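Colleague: Predicted model and sequence below, questions to follow.
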Amino acid sequence: MTQHSDVVVIGGGQSGLAAGYHLRRLGIEHVILDAQAAPGGAWQHTWDSLQLFSPAAYSSLPGRFMPAQEGEVYPDAAHVVSYLADYEKRYELPVQRGAWVSAVHRDGPYLRVETSSGDWRARAVVSATGTWTRPFLPAVPGRRDFTGRQLHTVQYRSPAEFTGQRVIVVGGGNSGAQIAADLTGTAELTWVTQRLPRYLADDIDGRALFDAATARRRALDVGRTDTGGVASLGDIVAVPPVRAARDAGLLCAKPMFTRLTATGVEWADGARAEADVVIWCTGFRPALAPFAALRLRGARGHIATDGTRAVDEPRLHLLGYGDWTGPASATLIGIGRPARDAARQIRDLLG
């Protein structure tokens, strides 16, 4: 049986909850379809030691401050999961769990959303599917020849399972730095980055990153020179574990290797390193497969947007994928404004 709702939000993580909050405030009927079995979005699947880049008060969704975590300046992932579960309950957001969305089709005045639990027809759809389910692995020569274990950021949990092993961590962003720091003292670590690691100043955290991303978007919107945004500040936030490992001389990055061998990696000058494990901290792509039938994908796999609204399908809004759908919109603090703007435009669309 097909069900109906004015708005279907796909994804019940931080972006979907922020959308639900603003839709609820405007009195717009909606449902939030989430494939997960429990609240928390991707945060419930991260590695054990992951910490936010900002204090709790600067990592909040609209309407409710995240409480501080006792003994921590920067909350961990478990604290975020608890906060998101409480947020969902506090605002009585209409989340349906275990609803896998397979496709979205045009259906006259509606968009038809196909799910594992039946179809929905909606006058507008908000995509908040995130990126966690689409890890990116680079096409490095020899990757299929390596006989050791390969995993991505999404599969890493704790250093305990790598005790005494030779581990190569690939990636010079925050995930690569944090996981490399996590493994120091437990594994025989080799950290590999595309370029020299660029740490932000130790006193800079997510508050400054959000400000930088917002300033860049405002500059571009009015035709001023690109400020460079977050990228102009550096690639790695020096959260306490990363800072401690760096200052102890334990985070010494090597340049990117040219290929994998059966037993390790090889650099352009012929130097080699043996490895039992390669951990690819090489980022993600937007999880937009359900929208393939709408034929909206363009360069770099993105859907062209005006703010959050899809240019070629104004009934579709995209939230939380990065700067192309709102400044810092992939962060807890950054999703509030684009979610508000999307809800207001949907209100206008519905009349």
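Modeller: That came through fine. Residues are numbered from 1 along each chain as shown.

Colleague: Every contact and neighbour count from this point should use C-alpha atoms.
Modeller: Noted.

Colleague: Any idea how far apart the tips of stretch 192-208 sit?
Modeller: 27 Å (C-alpha to C-alpha, to the nearest Å).

Colleague: So what touches that stretch?
Modeller: Stretch 192-208 has contacts (C-alpha atoms under 8 Å, 6 or more residues apart in numbering) with 53-54, 58, 168-173, 233-239, 243, 253-257.

Colleague: and what of stretch 250-260?
Modeller: Against stretch 250-260 from outside (C-alpha under 8 Å, 6+ apart): 140-143, 145-146, 170, 177, 180-181, 184, 190-197, 245-246, 265-268.

Colleague: In helices only, show me those residues.
Modeller: 177, 180-181, 245-246 (DSSP state H).

Colleague: will you turn these into a markdown table that also has distance to A213 and neighbour count?
Modeller: Formatted as a markdown table, those follow (distance: C-alpha to C-alpha, whole Å; neighbours: other C-alpha atoms under 10 Å):
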| residue | distance to A213 | neighbour count |
| --- | --- | --- |
| A177 | 21 | 31 |
| A180 | 26 | 30 |
| A181 | 26 | 21 |
| A245 | 28 | 21 |
| R246 | 26 | 16 |
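
Colleague: How many neighbouring residues does the closest residue to M1 other than its chain neighbours have?
Modeller: If the residues on either side of it in the chain are set aside, M1 comes closest to G118, at 6.5 Å by C-alpha to C-alpha, 6 or more residues apart in numbering. Using other C-alpha atoms under 10 Å, the number of residues around G118 comes to 13.

Colleague: from the contacts of stretch 192-208, which would you call buried?
Modeller: Among the contacts of stretch 192-208, those that count as buried by neighbour count (16 or more other C-alpha atoms under 10 Å) are 53-54, 58, 168-173, 233, 235-239, 243, 253-254, 256-257.

Colleague: Mind checking which of the residues you listed are in strands?
Modeller: In this view, those that belong to strands under DSSP state E are 168-170, 253-254.

Colleague: Hmm, V277 is touching Q165, no?
Modeller: Yes - using C-alpha atoms under 8 Å, V277 is in contact with Q165, at 7.5 Å.

Colleague: okay, pairing it with this:
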Amino acid sequence: MPTAPLTAVVIGGGQAGLATGFYLRRSGLVPGQDFVIIDAAAEPGGAWARMWPTLRTFSPTQYSSLPGWMMPPWPHGGYPLASHVVDYLTRYEERYQLAVRRSVAARAVTRSVGGVVVGTDAGDLFAEHVISATGTWSRPFVPTYPGTFAGRQLHTADYRRAADLAGQRVLIVGGGNSAAQILAEVSSVAETTWVTLRPPRFLPDDVDGRALFEIATKRHQARLRGQADTGGVGGLGDIVMVESVRDARNRDVLHARRPFTHLIDHGVRWDDGTDSPYDTIIWCTGFRPALGHLTSLGLRAPNGLIPTDGTQALKEPRLHLIGYGDWTGPASATLIGAGRTARDLVRELYPPRGPRLPTTVGTSPPRPPTQRGGLGF
């Protein structure tokens, strides 16, 4: 273990980790020397590199950017595909020379005199602070139902393309954006049923991630001032009407029914006692924060989350969390939200202490992003 600790270790090299790295660097810290970013994946792009290729962002590129460098325009109109974001994050990492150490997974974070120790599969890292930005994609959640199903089961994290389900009877479970986009695709080649806990709520066609982020931010600021909770985006709806979902609406397939009660061998049983056969169930039922590396700190509340004041863990001030959702910053799991949350986190920890490093050293003029076949968002 080194005698002098690093200033910080950032765990996770996706959008939240990169945004944090940008502001750490901007405050005068040197990547790879004063702080390091580690990431378990071998390739850049964070969770975007593991999602299905046809998933789109919910906002135009100018509202889907990290700090310092705006995402290049999507040349095909509409909202960008996942591959565009992967390319942007790859070049962002290079542009700011963030020196992410890849294929390095954090196993456990423990307390030590004068700092914290991040145990990894490539050795221990000793730091004054640790910033956890591991996201949720590695922890897909599937609810428990009585019975068993002998057909194929996928989670959002496993889905790749509708053509794999052509001609099948497919049950899609979940009421969010992922479910709506997957339903829109699969319904064009298969017989689909959509199940949601409550009737799906669709945003107006002209409302996208820009408005959602600003509303979430205003709600957060009001709560900090002790004002009444406005309810945030809840009154507007949940599902952004991207092109594929609008097409599904035009085909009259955006109809959902209440949940089933049991799984059966080749389908499900509804609350009226009737059965329906299915070949595949797709669980679009969300994710849980990937916090296993923090278990040894003993910080989790009964709800499974770590109580925080902003991004700082209440019971371990040397730990900050970013990118897990609104509980770690307004819309911090989005591209634009991650950047703003990272800015506030770094300002609190490390006010600028010297000349800022140039923001474009070692870079050439941006080139148009290339679409990468098979890469997800």
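Modeller: Perfect, thanks for sending it. Computed from a predicted model, the values in this text were never measured in an experiment.

Colleague: what's the TM-score for these two chains?
Modeller: The TM-score (TM-score structural alignment, normalised by the length of structure 1) is 0.97; 348 aligned residues with a C-alpha RMSD of 1.5 Å.

Colleague: Out of the ones in helices among the contacts of stretch 250-260 of structure 1, which is nearest to I333 of structure 1?
Modeller: Nearest to I333 of structure 1 among these is A177, at 22.3 Å by C-alpha to C-alpha.

Colleague: which position in structure 2 aligns with the closest one?
Modeller: In structure 2, the residue paired with A177 of structure 1 is A180, using TM-score structural alignment.

Colleague: Now do the helices in the stretch 101-250 of structure 1.
Modeller: 174-183, 206-221, 240-247 (DSSP state H, counting those that start in this stretch).

Colleague: Give me whichever of the ones you listed is most buried.
Modeller: Sort the helices of the stretch 101-250 of structure 1 by mean neighbour count, taking mean count of other C-alpha atoms under 10 Å, and helix 174-183 sits at the top with a mean of 24.

Colleague: to the chain's geometric centre, what's the distance from that helix?
Modeller: 16 Å (C-alpha atoms, centre = their mean, to the nearest Å).

Colleague: got the angle for that helix vs helix 240-247?
Modeller: Inter-element angle recorded for helix 174-183 of structure 1 and helix 240-247: 70 degrees (by axes from the mean of the first three to the mean of the last three C-alpha atoms, to 10 degrees).

Colleague: What helices and strands are in contact with helix 174-183 of structure 1?
Modeller: strand 166-170, strand 188-193, helix 240-247 (3 or more C-alpha pairs under 8 Å, 6 or more residues apart in numbering; DSSP states H and E).

Colleague: Tell me which residues are up against the first one.
Modeller: This means strand 166-170 of structure 1. Here strand 166-170 of structure 1 makes contact (C-alpha under 8 Å, 6+ apart) with 176, 179-180, 187-193, 256, 274-282.

Colleague: Stretch 42-59 of structure 1 now?
Modeller: The contact list for stretch 42-59 of structure 1, computed with C-alpha under 8 Å, 6+ apart, reads 13, 65-69, 73-78, 80-81, 132, 154-158, 178, 182, 205-207, 237, 239, 331-333.

Colleague: Tell me which residues of it come out buried.
Modeller: In stretch 42-59 of structure 1, residues buried by neighbour count (16+ other C-alpha under 10 Å) are 42-47, 50-56, 58-59.

Colleague: again, but for stretch 116-123 of structure 1
Modeller: Residues 119-123 are the ones in stretch 116-123 of structure 1 that count as buried (16+ other C-alpha under 10 Å).

Colleague: Check stretch 286-306 of structure 2 too.
Modeller: Going by neighbour count (16+ other C-alpha under 10 Å), the buried part of stretch 286-306 of structure 2 is 286-287, 289-291, 293-294, 299, 306.

Colleague: In structure 1, point out the residues matching stretch 254-271 of structure 2.
Modeller: Going by TM-score structural alignment: stretch 254-271 of structure 2 matches residues 251-268.

Colleague: quick one on the thing from earlier: please report the distance of the residue nearest to M1 of structure 1 from A238 of structure 1.
Modeller: For G118 of structure 1, the distance to A238 of structure 1 - C-alpha to C-alpha - is 46 Å.

Colleague: The aligned partner of G14 of structure 2 in structure 1 and A77 of structure 1: what is the separation?
Modeller: In structure 1, G14 of structure 2 lines up with G13, judged by TM-score structural alignment. G13 of structure 1 sits at a distance of 13 Å from A77 of structure 1 (criterion: C-alpha to C-alpha).

Colleague: ok so, going back, what is the nearest of the ones in strands among the buried ones among the contacts of stretch 192-208 of structure 1 to R25 of structure 1?
Modeller: Within those, distances to R25 of structure 1 taken as C-alpha to C-alpha reach their minimum at V170, with 43.6 Å.

Colleague: quick one: that closest one from V101 of structure 1, how far?
Modeller: Taking C-alpha to C-alpha as the measure, V170 of structure 1 falls 32 Å from V101 of structure 1.

Colleague: got it, and V239 of structure 1?
Modeller: 36 Å.

Colleague: Looking at G13 and A77 of structure 1, which one has more neighbours?
Modeller: Shown here are G13 of structure 1 and A77; by other C-alpha under 10 Å, G13 has more neighbours (26 against 21).

Colleague: if I pick the closest residue in space to that one that isn't next to it in sequence, what's in contact with it?
Modeller: Counting by C-alpha to C-alpha, 6+ apart, G13 of structure 1 lies nearest to G41, which is 3.9 Å off, once chain neighbours are set aside. Going by C-alpha under 8 Å, 6+ apart, G41 of structure 1 touches 11-14, 81.

Colleague: What separation do you get for G41 of structure 1 and S127 of structure 1?
Modeller: The gap separating G41 of structure 1 from S127 of structure 1 is 14 Å, by C-alpha to C-alpha.

Colleague: what sits in contact with each of those two?
Modeller: By C-alpha under 8 Å, 6+ apart, G41 of structure 1 and S127 have these common neighbours: G11.

Colleague: The longest strand along structure 2 vs structure 1, average offset?
Modeller: Scanning structure 2 for the longest strand, with DSSP E as the assignment, gives strand 123-132. In the superposition against structure 1, strand 123-132 of structure 2 averages 0.5 Å from its aligned positions (mean C-alpha distance after the TM-score superposition for structure 1).
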